[in-house]
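Enquirer: Sequence first, predicted model second:
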Amino acid sequence: MSVWQAIVLAIIEGLTEFLPISSTGHMIIASALMGINELPITKILTVNIQFGAILSVVVLYWRRFLQSWNFYLKLLAAFIPTAFIGFAVNEVVDAMLESVVITAISLVVGGVVLLFVDKWFAHAEKTTVTYKNAFLIGLAQCVAMIPGVSRSAASIIGGMAQGIDRKTAAEFSFFLAVPTMLAASTYKLLKDLLHLEISDVVKMDWVKISNSFEVITPNDLKLLLVGNFVAFIVAMLAIRFFISFLTKYGFKMFGYYRIALGVLLLALLAMGIDLKV
């Protein structure tokens, strides 16, 4: 993989991670078109450039992260369902990630849902998130373990279904992305790049930990650093755009886009193009 290919993937990650359009579907198409979908570094990069996207949320909303312990307790309440369910079905999720068909169908179905979300929850006006709201948003986020569903869409809709307005639900979705994506990215980093298990870190097996870093090549490290920097910058711009666009226009345009992307994926598969990721 070249630096320019890493930058393209990072731009896509930054643009799509916080929008309700599924970053997975975009990564599949981009990596396949660039002919890098079979490379081990591609899978590692597409997961770990999420660190840059996570940092963008912290930088943009740093005041919120310094408010009170209640803020963190609500994030914990929302994160717990994802942590437990994600751990329980991890192998199933990994298997689904290999299926582009599932991703494509999820994009289309999710797109249809987004066409009607604004109408269904037109009276959602709450501007605060309670502990109960947070927990239920976390449950809704678990649906995004199905590739193509979109973590952002699932958690925002989970909030609006409880009467929370679009802007508040979207911002809470951004905040929840920090522990969720941090946990997922760290796990994948240990497992796929360093070939470590969580137990090795918990037990502080320094021999295994130190030896694991020998598998990182200078080129891998360069790609990860460049990718995360680009994803950080692009994600900040995307978040600002999304909040403004969502407040004015709602979800319908994202719904049409998801349907078009899902149909495109299915069409490429029908043409025999290898989209394995």
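Expert: Arrived safely.
Enquirer: alpha carbons only for contacts and neighbour counts from here, please
Expert: Fine.
Enquirer: what does whichever strand or helix holds L264 rub up against?
Expert: For L264, the element it lies in under DSSP states H and E is helix 252-270. When contacts are defined by C-alpha atoms under 8 Å, 6 or more residues apart in numbering, helix 252-270 is touched by residues 20-21, 25, 29, 100-101, 103-118, 275.
Enquirer: from those residues, which would you call buried?
Expert: Buried by 16 or more other C-alpha atoms under 10 Å: 20-21, 25, 29, 100-101, 103-115, 117-118, 275, out of those.
Enquirer: tell me which residues in stretch 2-12 are buried?
Expert: Q5, A6, I7, V8, L9, A10, I11, I12.
Enquirer: got another, please set it beside the one above:
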Amino acid sequence: MNIIQAIVLAIVEGLTEFLPVSSTGHMIIASWLMKVPNSDFTKFFTVGIQFGTILSVVVLYFRRFFQSVNFYVKLFVAFIPAAVFGVLFSHQIDALLESVLTVGIMLLVGGIIFILLDNWFRATENNRDKEIKYDNAFVIGLFQCLAMIPGTSRSASTIIGGLTQKLNKKQAAEFSFFLAVPTMFAATAKKMYDFYKEGIHLSSEEWKLFGIGNLVGFIVAIIAIRAFIGYLTKHGFKMFGWYRIIVGAVILILYFMGHDLQLV
């Protein structure tokens, strides 16, 4: 992997991690277009740069993360379903993560759902921010489990979960961002530990690329989050639905044409 490939992948990660469009699908296409080698470092890099995007949420919502202990308790309650589900079904999840076909199909299915989403939850569109109770947080956490199917999108699942709990679009998206911090940190730390156990060692040049990737992902994620909140409150989900359908169709076409697409 060269520095241009590292920067582009970090931009893709920062742009798509918190948008309801599946960062996995975009990483597949970006890696295929740039012919990124499917090496141990590539896998380490694409996992590790998520630390930069996680940090962007903490920086953007710094005051919210230090407002009360109750805030952390609710995040923990929402985090529990994914943690339990991940432990119980780790082998099945790993098997799904090998399937590019699953990514393409889920992007298409999710796209159709997003086109219909504004009509389904129109009644809550103008709701004021409500207090998120423990049962609301737990239900949103259950929806997050859907994101273990690659191509579903963690943010898409949790935003829909928030809407079912009568949160308005802005509040549902923001809680999705907050929940990403413990969820993504735990998942990323676990994968990084697995790499460590496998004896993967980076050269000084690879550590440099890794640092640049995290910095770029951090900056781009901040821009993406701010832009997404503004767009979502004004225009809704339909555009993301059509976009998901296009990306899903591209992946499926390339897959059935026999191109070597891989989940990096």
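Expert: Looks like it arrived, so ask away. Fair warning: this is a prediction, and the values are worked out from it, not measured in the lab.
Enquirer: All the helices of the second structure, in order from the start?
Expert: 3-16, 23-34, 40-48, 50-60, 69-88, 90-96, 100-120, 134-144, 154-164, 169-197, 204-235, 238-256 (DSSP state H).
Enquirer: and the fourth one, what does it pack onto?
Expert: What that stands for is helix 50-60 of the second structure. The contact analysis (3 or more C-alpha pairs under 8 Å, 6 or more residues apart in numbering; DSSP states H and E) places helix 50-60 of the second structure against helix 3-16, helix 169-197, helix 204-235.
Enquirer: most tightly surrounded among those helices?
Expert: helix 3-16 (a mean of 22; mean count of other C-alpha atoms under 10 Å).
Enquirer: Just want the angle from that helix to helix 40-48.
Expert: 30 degrees (axes from the mean of the first three to the mean of the last three C-alpha atoms, to 10 degrees).
Enquirer: which residues are contacting helix 3-16 of the second structure?
Expert: Counting by C-alpha under 8 Å, 6+ apart, residues outside helix 3-16 of the second structure touching it are 22-23, 26-27, 30-31, 34, 36, 46, 49-50, 53, 209-210, 212-214, 216-222, 224.
Enquirer: The second structure: which residue goes with A134 of the first structure?
Expert: By TM-score structural alignment, A134 of the first structure lines up with A137 in the second structure.
Enquirer: what's the answer for A177 of the first structure, then?
Expert: So, by TM-score structural alignment, A177 of the first structure is matched to A180.
Enquirer: so who does its match touch?
Expert: Taking C-alpha under 8 Å, 6+ apart as the test, what A180 of the second structure contacts is I54, S155.
Enquirer: L107 of the first structure too?
Expert: Counted by C-alpha under 8 Å, 6+ apart, L107 of the first structure has contacts I21, S22, G25, G148, V149, R258, I259, L261, G262.
Enquirer: What residues does the third one make contact with?
Expert: Residues counted as contacts of G25 of the first structure (C-alpha under 8 Å, 6+ apart) are T103, A104, L107, P147, G148, L261, G262, L265.
Enquirer: The fifth one: how many residues sit nearby?
Expert: Read that as G148 of the first structure. 28 (other C-alpha atoms under 10 Å).
Enquirer: Equivalent analysis for V69 of the second structure, please.
Expert: V69 of the second structure: 9 neighbours (other C-alpha under 10 Å).
Enquirer: What distance do you get for it to T183 of the second structure?
Expert: 18 Å (C-alpha to C-alpha, to the nearest Å).
Enquirer: what does N70 of the second structure give?
Expert: 18 Å.
Enquirer: neighbours around the equivalent of M239 of the second structure over in the first structure, how many?
Expert: Correspondence of M239 of the second structure to the first structure, assessed by TM-score structural alignment: M253. Per other C-alpha under 10 Å, the neighbour tally for M253 of the first structure reads 14.
Enquirer: what does W120 of the first structure give?
Expert: 13.
Enquirer: Next up, the contacts around it.
Expert: Neighbours of W120 of the first structure in contact, by C-alpha under 8 Å, 6+ apart: none.
Enquirer: And for M1 of the first structure?
Expert: I36, L39, I41, T42.
Enquirer: rerun that using 6 Å as the cut-off
Expert: With C-alpha atoms under 6 Å, 6 or more residues apart in numbering as the criterion, no residue contacts M1 of the first structure.
Enquirer: Over to S155 of the first structure?
Expert: With C-alpha under 6 Å, 6+ apart, S155 of the first structure has these contacts: I137, A140, Q141, S173.
Enquirer: can you pick the most crowded of the residues you listed?
Expert: Neighbour-wise, these (other C-alpha under 10 Å) top out at I137, 31 neighbours.
Enquirer: Quick one: neighbours of the spatially closest residue to P179 of the first structure that is not a sequence neighbour, just the number.
Expert: Leaving aside its chain neighbours, P179 of the first structure sits nearest to F79 (7.0 Å; criterion: C-alpha to C-alpha, 6 or more residues apart in numbering). Neighbourhood size, F79 of the first structure [other C-alpha under 10 Å]: 24.
Enquirer: where's F79 of the first structure relative to F251 of the first structure, distance?
Expert: Distance from F79 of the first structure to F251 of the first structure, by C-alpha to C-alpha: 24 Å.
Enquirer: again with R64 of the first structure
Expert: The gap separating R64 of the first structure from F251 of the first structure is 25 Å, by C-alpha to C-alpha.
Enquirer: Please say which of these two ends up with more neighbours.
Expert: Of the pair R64 of the first structure and F251, F251 is the one with more neighbours under other C-alpha under 10 Å, namely 23 against 12.
Enquirer: In contact with that one, which residues?
Expert: By C-alpha under 6 Å, 6+ apart, the contact set of F251 of the first structure is L114.
Enquirer: Any figure for the gap between it and L114 of the first structure?
Expert: Taken as C-alpha to C-alpha, the span from F251 of the first structure to L114 of the first structure is 6 Å.
Enquirer: and if you look at D200 of the first structure?
Expert: Plainly put, D200 of the first structure is 42 Å away from L114 of the first structure if you go by C-alpha to C-alpha.
Enquirer: for I259 of the first structure, same thing?
Expert: Taking C-alpha to C-alpha, one finds I259 of the first structure at 10 Å from L114 of the first structure.
Enquirer: With H26 of the first structure instead?
Expert: 18 Å.
Enquirer: Then L66 of the first structure?
Expert: 33 Å.
Enquirer: quick one on the thing from earlier: who touches the match of A134 of the first structure in this structure?
Expert: A78.
Enquirer: Repeat the analysis, applying 7 Å as the threshold.
Expert: K74, V77, A78 (C-alpha atoms under 7 Å, 6 or more residues apart in numbering).
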